[in-house]
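turn this into a model:
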Amino acid sequence: MAIQLDHLMVPARDKLRSAKLLAELLDVPWSATGIGPFAPVYVNDGLTLDFDQWGEPFPLIHYCFRVSPEEFEAILGRIRAAGIDYRSAVHGPVDHQVDREHGGSIVYWNEPDGHQWELLTESYARRD
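This next block holds a predicted model:
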C-alpha cells in the first residue's frame, strides 16, 4: 500500500468556529464531535483535519488544497461571500487577486486563527 496522509491536527482558539468555517468554504462535511477532543473536517475520502482547542500561543501552520478549476472558482466565491481577505502572494499584502503565474490559479488567506490556507489548481511543488 502507498503511504497516505490520513489526518492532521489544526490548533484553534475556537475549534468549532474554525472547523465549521473551513468546511463551509470547501463545501465538505464536518462534525462538532469526533474521536477524542477533535472537531473533524472531512476534506476527502482519505484526509481529515482535526481541529483542536489550544491555548495561546500555538504554531501557525500552512495548509494547501489542490482543487479543480471549477472547485477553485466555487471556493473563491465562498471566500468572497464570507468577506474573507485573500491575496495572490504567500507573504504579500491583501490584494484580492488570484496568482496565475504558475500555470494555474492560486490564492492565500489567513482565517480565523492565523493559519495560512492556500488554494491552487496546479501543483508547483510537483512539476513533471
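
CA only for contacts and neighbour counts going forward, please
Fine.

so who does the residue lying closest to Val43 once chain neighbours are set aside touch?
On the basis of Cα to Cα, 6 or more residues apart in numbering, the spatially nearest residue to Val43 that is not a chain neighbour turns out to be Val28, at 6.1 Å. Val28 is in contact with Val41, Tyr42, Val43, Asn44, counting by Cα atoms under 8 Å, 6 or more residues apart in numbering.

for comparison, sequence B:
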Amino acid sequence: MSVQLNHTIVWCSDKHRSSAFLAQMLGRPDPVAFYHFMVVEMDNSVSLDFYQQDEAVTVQHYAFLTSEAEFDGVFARIEARGLEYWADPARTRSGEINRNDDGRGVYFLDPDGHVLEVITRPYGAPG
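Purely as a prediction, here's the structure:
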C-alpha cells in the first residue's frame, strides 16, 4: 500500500458551524457525525474531521484543488455571502483572484479564521 493522507483534524470553536460552512462553500455533502467529530469528505478519500475545543483556535491553512467549474461554484458562493477574499495568502490583494500556473486561485476565511484556498491547478503545474 502506498502512503496516503487519510484525514486531518480541523480544530474549531463550533464543529457544526465550521463543518457546515466548509461543506457548503465547496459544494460537498453535508457533514456526518463520527464520535466527537463532524466529518467532511473530499473526493480523494481524504476527510476533514472537525473537532470542537474551548481554547483559542490556532489558525491553519487548507488548500483545495478543484475543476474550473467547481471553482466557479465556490467563487459564486463567496460572492453571494459577501465574504472577503484575496489573491494571495498574505491577504494583500483583496477582492482579486490569482492566475498562477495558468489556473485560478482564491483565499478566504472560515468562521474561526482558518485560511481556505481554492485552486484549479497544482502549484508548479506545466502551463
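
looking at the second structure, which of the contacts of Val28 of the first structure still make contact?
For the contacts of Val28 of the first structure, the subset whose aligned partners also touch in the second structure (both residues aligned by TM-score structural alignment, their matches' Cα atoms under 8 Å) is Val41, Tyr42, Val43.

going on from the helix or strand that contains the first one, what's the next piece of helix or strand?
With secondary structure defined by DSSP states H and E, Val41 of the first structure is part of strand 39-44. In the C-terminal direction, the helix or strand that comes right after strand 39-44 of the first structure (DSSP H and E) is strand 47-53.

name the residues of that following strand that come out as buried.
Applying a neighbour-count criterion of 16 or more other Cα atoms under 10 Å, the buried positions in strand 47-53 of the first structure are Thr48, Leu49, Asp50, Phe51, Asp52, Gln53.

next, the angle strand 47-53 makes with the strand holding Val41 of the first structure.
In terms of direction (axes from the mean of the first three to the mean of the last three Cα atoms, to 10 degrees), strand 39-44 of the first structure departs from strand 47-53 by 160 degrees.

contact partners of strand 39-44 of the first structure?
Outside strand 39-44 of the first structure, the residues that touch it by Cα under 8 Å, 6+ apart are 15-16, 19-20, 22-23, 26, 28-34, 48-52.

which ones among the residues you listed are found in helices?
Counted as lying in helices by DSSP state H, out of the contacts of strand 39-44 of the first structure, are Lys15, Leu16, Ala19, Lys20, Leu22, Ala23, Leu26.

highest neighbour count among the contacts of Val28 of the first structure?
When those are compared by neighbour count (other Cα atoms under 10 Å), Val41 ends up highest, at 26 neighbours.
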